[in-house]
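# any chance you could fold what I've pasted below:
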Amino acid sequence: MLCAEVSVYPQKTNSSSDVINKSISSLSNENIKYEVGSLSTHIDGNDEQVWNGIKKVFDAAKTSGEVSMVVTISNSAH
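Next up is the predicted model:
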């Protein structure tokens, strides 16, 4: 099992919240457990689920322009 803390930081936009919400909502159709926090989203699952979830979040965010994403990955229980 893996877990990841993911934070998305949109660049050069006045609608950061929209970009962040869009990136998080990309996980809603995935078979993955996630929890939205005030500064990051926590993703839990097997290796493939977590890596795919990270990619989904980044791919959704980058459609709105430049974005930075910080990810912390762990294989320990959260």
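# could you use CA atoms for every contact and neighbour count after this?
Will do.
# what distance separates the start and the end of stretch 70-78?
End-to-end distance for stretch 70-78: 18 Å, by CA to CA, to the nearest Å.
# do stretch 38-51 as well
First-to-last residue span, stretch 38-51, CA to CA: 22 Å.
# ok, and what's touching it?
The contact list for stretch 38-51 (CA atoms under 8 Å, 6 or more residues apart in numbering) reads 1-8, 24, 31-36, 53.
# next up, for comparison:
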Amino acid sequence: MISCEVSIYPLETQNSDQVVNQALASIKDMGVTCQVGTISTYITGSPEKVWECIRTLYDTASTRAKELSMVVTISNSQKS
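From the prediction side, this is the model:
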């Protein structure tokens, strides 16, 4: 199991909330635990699934925003 904290920052768009919400919807059924916070999303699951979610978030957001920044922190710690 690994966990990550992800923040997506759409740039050059008037619809940043929509871009973020669509990206989050794209990982809804990917078999990970996902907790959405006010500025970050926390994802926990198998390494393969978490990496797949990170890629899906980026790909989905980048097709909807002209530019974006994405900050990811990954941990293999089992402590909560």
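# hang on, the earlier thing: from the contacts of stretch 38-51 of structure 1, which is closest to Asp18 of structure 1?
Ile24 (10.0 Å; CA to CA).
# helix, strand or coil for that closest one?
helix (DSSP: H, G, I helix; E, B strand; the rest coil).
# wait, it touches Val57, no?
Yes: counting by CA atoms under 8 Å, Ile24 of structure 1 touches Val57, with 6.1 Å between them.
# so is the residue lying farthest from the centre of structure 1 in a helix, a strand, or just coil?
The centre of structure 1 is farthest from one residue, Asn14, which by CA atoms, centre = their mean lies 19.9 Å away. Following three-state DSSP, Asn14 of structure 1 is assigned to coil.
# where's it relative to Leu2 of structure 1, distance?
Per CA to CA, Asn14 of structure 1 is found 33 Å from Leu2 of structure 1.
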